[in-house]
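>>> Pasted the sequence and its predicted model underneath.
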Amino acid sequence: MAGFLTTHVLDTAQGCPGKGIKIDLYAISGDTRTYLRSLVTNGDGRTDSHILPQDEFKTGTYELVFHVGAYFDAAGIDLPEPKFLDTVPLRFGMSEEAHYHVPLLVSPYSFSTYRGS
């Protein structure tokens, strides 16, 4: 099976999927950060397509940047400026041709991630 990358966002403060969150994907090579694409989460907090599809998959280091500040603004959550979390970058490695699932669990003041399935 060729590899691919998926993600999703769960809003742990409100107990719901993170709908409408922009996610940017970058490839990392040494000190070089190369933009690959942006997607937006749907009503289930997932992207409608793989964030890195099989036909573009390569092992290496990547970064997902989740634009959660705009999401919390749109949800009407009153936060002080500057926000504690505005963008959340997650840098990770993919070392084999496999399905990598990298979710984000987020609130206005914390986040966590893990390698999912």
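Good, I have the coordinates.
>>> Going by C-alpha atoms from here, please, whenever you check contacts or count neighbours.
Noted.
>>> so how many other residues sit close to the residue lying closest to residue 22 once chain neighbours are set aside?
Nearest residue to residue 22, sequence neighbours excluded (CA to CA, 6 or more residues apart in numbering): residue 40, at 4.4 Å. Look at residue 40: counted by other CA atoms under 10 Å, it has 21 neighbours.
>>> Same check on residue 95?
Residue 95 has 12 nearby residues by other CA under 10 Å.
>>> Take this one as well and set it beside the first:
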Amino acid sequence: MGRLSTHVLDTVNGRPAPGVGLTLDLLAADGSRRRIIETTTNADGRTDQPLLSGEALKPGTYELSFAIGAYFRNLGTALPEPAFLDVVPLRFGIADPNGHYHVPLLASPWSYSTYRGS
């Protein structure tokens, strides 16, 4: 059974990032989007459940958006206004609905990276 999960890591403080708001949208070929989920990371920087699993995981183009600016503001990090990074969008494709797609985000107020994890 396929699933999509995420994990947010705060690279400034060297720990998971709890309380990061995130959304997941399915993008259509015509440019429209459909919101699938809106949630927040838990104490381990993960979501309590997979973002998608089983029959809900379909091939297509998706976008995960992470509210990194709000996360660092809530920690009391001094950020310029507007913040250099506020919402970080990650656009990716799912080809195999039976695969495990893990999309981690490693973030600071100034940079981010991602990869397909396991």
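Yep, that arrived. All values derive from a computational prediction rather than experimental measurement.
>>> Mind checking the TM-score on these two?
Between these two chains, after superposing, the TM-score reads 0.96 (TM-score structural alignment, normalised by the length of the first structure); 116 aligned residues with a CA RMSD of 0.8 Å.
>>> returning to that earlier point: identify the residues contacting the residue nearest to residue 22 of the first structure.
Counting by CA atoms under 8 Å, 6 or more residues apart in numbering, residue 40 of the first structure touches 19-23, 47.
>>> so which pair among the residues you listed is furthest apart in space?
19 and 23 (11.3 Å; CA to CA).
>>> With neighbour numbers in mind, choose between the two.
residue 23 (23 against 20).
>>> How much space separates that one from residue 69 of the first structure?
12 Å (CA to CA, to the nearest Å).
>>> repeat for residue 46 of the first structure
17 Å.
>>> can you check residue 49 of the first structure too?
Distance from residue 49 of the first structure to residue 69 of the first structure, by CA to CA: 23 Å.
>>> More neighbours: which of these two?
More neighbours surround residue 69 than the other of residue 49 of the first structure and residue 69, with 20 against 13 (other CA under 10 Å).
>>> so where do the strands sit in the first structure?
For the first structure, applying DSSP state E gives strands covering 4-6, 9-11, 16-17, 22-29, 32-40, 60-67, 87-94, 99-101, 104-107, 110-113.
>>> how much does the fourth one stray from the second structure?
When you say that, I think you mean strand 22-29 of the first structure. Compared with the second structure after fitting, strand 22-29 of the first structure has a mean deviation of 0.5 Å; criterion: mean CA distance after the TM-score superposition for the first structure.
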